[in-house]
Structure formats: C-alpha cells, structure tokens
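> the sequence isn't on hand, but the structure is:
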C-alpha cells in the first residue's frame, strides 16, 4: 500500500495526514497523540473513525495540523482520517457516512459588524 494523503478542516483548523501501513502509531506535529491532545475526549474524537471501522492498530498516521484551537484541530484530524480510510476501502463509507464523519462541519465564527461590540452584541445602552 502506498501513502494516502488527505486533508480535513474545521473552523479555522486545517489537518493534512499521511496514512501508511503500520502498527497504529499516530504522530501529530512531530509529537505523540497523547502529548499533543492531553484530553481523553480529544483523543477519542481523533480515534473515532478507526474504532468504528475496526482499523485501529493497522495504520501509521502522520498529521500536520495548524490554525484554530485544540477542539477544532481534533475534529479536523478526525475528518481527514475518515476520508483516508474511505480511500483505502470504499466499504467503510457505509459505516462512517451515517455517523456524519465524512461531512465537513460548516460552522464558523460570525464576523464582527460595524456599530456593534461583537457580531450581534450591541454596545451598552443607558437612557441617562
């Protein structure tokens, strides 16, 4: 099997992954998965597509992720891994699609508008 390269995005995070045959080692920005994502919940999010398809421990994954916060980065990595697993075996699509793991989450931060303190929040008002 050759190297499979895919990307995933969430909010302002962009994750690029390289999936190869291996023993299940996941490296994120040259750090181990447990070091980069210290929270168990974030590691579960990243491993979700591998667990659903029973592919955990079969592939080495090298991840480059940048932008956004750690939650957005974890979800960007999850999307990229899901897309890569579908490239390896198209039958996994039937498992991942109903879970919503192949859909990019379009929610982004709303921009600040002129005359407002934030996107929708108005400046404080007082009659006096």
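Arrived safely, thanks for sending. Because the structure is predicted, anything quoted here is derived from the model rather than measured.
> okay, CA-based contacts and neighbour counts for the rest of this
Fine.
> quick one: the helices in the chain, in order.
Ranges of helices in the chain, per DSSP state H, are 33-36, 40-52, 70-88, 93-99.
> tell me which of these lies nearest to residue 16.
Residue 16 sits nearest to helix 70-88 of all the helices of the chain, at 6.9 Å, using C-alpha to C-alpha.
> between that closest one and helix 40-52, how many degrees?
In terms of direction (axes from the mean of the first three to the mean of the last three C-alpha atoms, to 10 degrees), helix 70-88 departs from helix 40-52 by 10 degrees.
> list the contacts for the residue lying closest to residue 16 once chain neighbours are set aside?
Leaving aside its sequence neighbours, residue 16 sits nearest to residue 7 (C-alpha to C-alpha, 6 or more residues apart in numbering; 4.3 Å). Residues in contact with residue 7 (C-alpha atoms under 8 Å, 6 or more residues apart in numbering) are 14, 15, 16, 17, 76, 77, 79, 80, 83.
> pasting the second one now:
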C-alpha cells in the first residue's frame, strides 16, 4: 500500500469542503413566511404588553382589538410610533394590519404593536430587514418593572427611618 500525499493550496481543496462550506442557493435568500390565508403573523412585546399582529396587502387600515387605531390609540404620538415601521420601509398604506394587544399600558402596547408590525413586515418581505434592524425596531426592549422585595417599601426603596 502506497501512501499518497497531496498539497493543499486552499481550504476548498479539502475533500467534502465544497458541499459543507457553501449553502444551497435556496437557503441563501430568505424566504417569506406567509400563512395559507396570505397573511404574515408576528408577536411584538414591550414591558408587560404583548401584541399579536397579522399583516396582509391592502389599503393601510389598522385595526386594534376590533377598533380603529384612531379610537384605541387616541394620542397622535402613539399612532405615529405605530406607523414608523411603514415609513422606514416606504410601505405606507400598502398593508392592512389586524392587532390583538393586551397587558401593560397604552405606551407599552404601542411599543409592542410597533415591534410586532416590524417583525411581520420582515416575514412578509425579508428584504426589509436591514432598514428596520438599523432603525432598532426589531430589537425587543427588555426593560420591565422590577418586582417589589420583602423588607422594602418598593423594589429598592427602604422604609422611612425613624430614630424614635
């Protein structure tokens, strides 16, 4: 038995390297995640609020808990916050949004809806991920209220000291 020695000029010359190192063309491009009903679903979270968001191509109508967005989020700042992902992606009035949101207050709920819309947009159109990621809309803001500890008045505040 003669032993054969070969010199490698690069890692591609290794046996099996061509199949293990490269991904197939179908996996290189992200595929849309769209349900059988033509909608993309995502869950958005902020503080204690959780928003379940469905988007589909349409006229730009946003429904939150079976109410119009103008009724549910009366403050213009909250509505502006919810529409930010569409403005960044240049997709205003192109998608209908159905949202079910619960928990937390209105500000946290608006943040959860924005997070959910951003995720659903990336599922519907994977090419929108870089601008939404750069704007910070895909990052889950993990800040939540700290729990109250025993022996404390609040989470960290001590009871008032009394000398007598």
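Arrived safely, thanks for sending. Note that the structure is predicted; figures quoted are calculated from it, not measured.
> what's the TM-score here?
TM-score of the superposed chains, computed with TM-score structural alignment, normalised by the length of structure 1, equals 0.97; 128 aligned residues with a C-alpha RMSD of 0.9 Å.
> residue in structure 2 matching the residue nearest to residue 16 of structure 1?
Under the alignment (TM-score structural alignment), residue 7 of structure 1 pairs with residue 43 of structure 2.
> check the gap between that match and residue 161 of structure 2 for me.
45 Å (C-alpha to C-alpha, to the nearest Å).
> do residue 28 of structure 2 as well
In terms of C-alpha to C-alpha, residue 28 of structure 2 sits 63 Å off from residue 161 of structure 2.
> structure 1: matching residues for stretch 100-115 of structure 2?
Using TM-score structural alignment, stretch 100-115 of structure 2 pairs with 64-79 in structure 1.
> identify whichever of the helices of structure 1 lies nearest to residue 109 of structure 1.
Per C-alpha to C-alpha, nearest to residue 109 of structure 1 of the helices of structure 1: helix 70-88, 11.8 Å.
> now do the buried residues in stretch 136-145 of structure 2.
137, 138 (16 or more other C-alpha atoms under 10 Å).
> likewise stretch 51-62 of structure 1?
So for stretch 51-62 of structure 1, counting by 16+ other C-alpha under 10 Å, buried means 53, 56, 59, 60, 61, 62.
> wait, isn't the last one in contact with residue 22?
No. Residue 62 of structure 1 is not in contact with residue 22 according to C-alpha atoms under 8 Å; the separation is 11.2 Å.
> specify which member of the buried residues of stretch 51-62 of structure 1 is nearest to residue 47 of structure 1.
residue 56 (7.8 Å).
> the closest one and residue 9 of structure 1, how far apart?
22 Å.
> what do we get in structure 1 for residue 53 of structure 2?
For residue 53 of structure 2, the residue aligned by TM-score structural alignment is residue 17.
> ok, now which ones touch that match?
By C-alpha under 8 Å, 6+ apart, the neighbours of residue 17 of structure 1 are 4, 5, 6, 7, 61, 62, 63, 64, 77, 80, 81.
> hmm, try it at 10 Å
3-8, 26-28, 61-65, 77, 80-81, 83-84 (C-alpha atoms under 10 Å, 6 or more residues apart in numbering).
> now do residue 28 of structure 1
Contacts of residue 28 of structure 1 (C-alpha under 10 Å, 6+ apart): 15-17, 34-37, 61-65, 77.
> mind putting these in TSV, distance to residue 43 of structure 1 included?
Shown next, in TSV, are these (distance: C-alpha to C-alpha, whole Å):
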residue	distance to residue 43 of structure 1
15	15
16	17
17	16
34	7
35	10
36	9
37	6
61	14
62	15
63	13
64	16
65	14
77	10
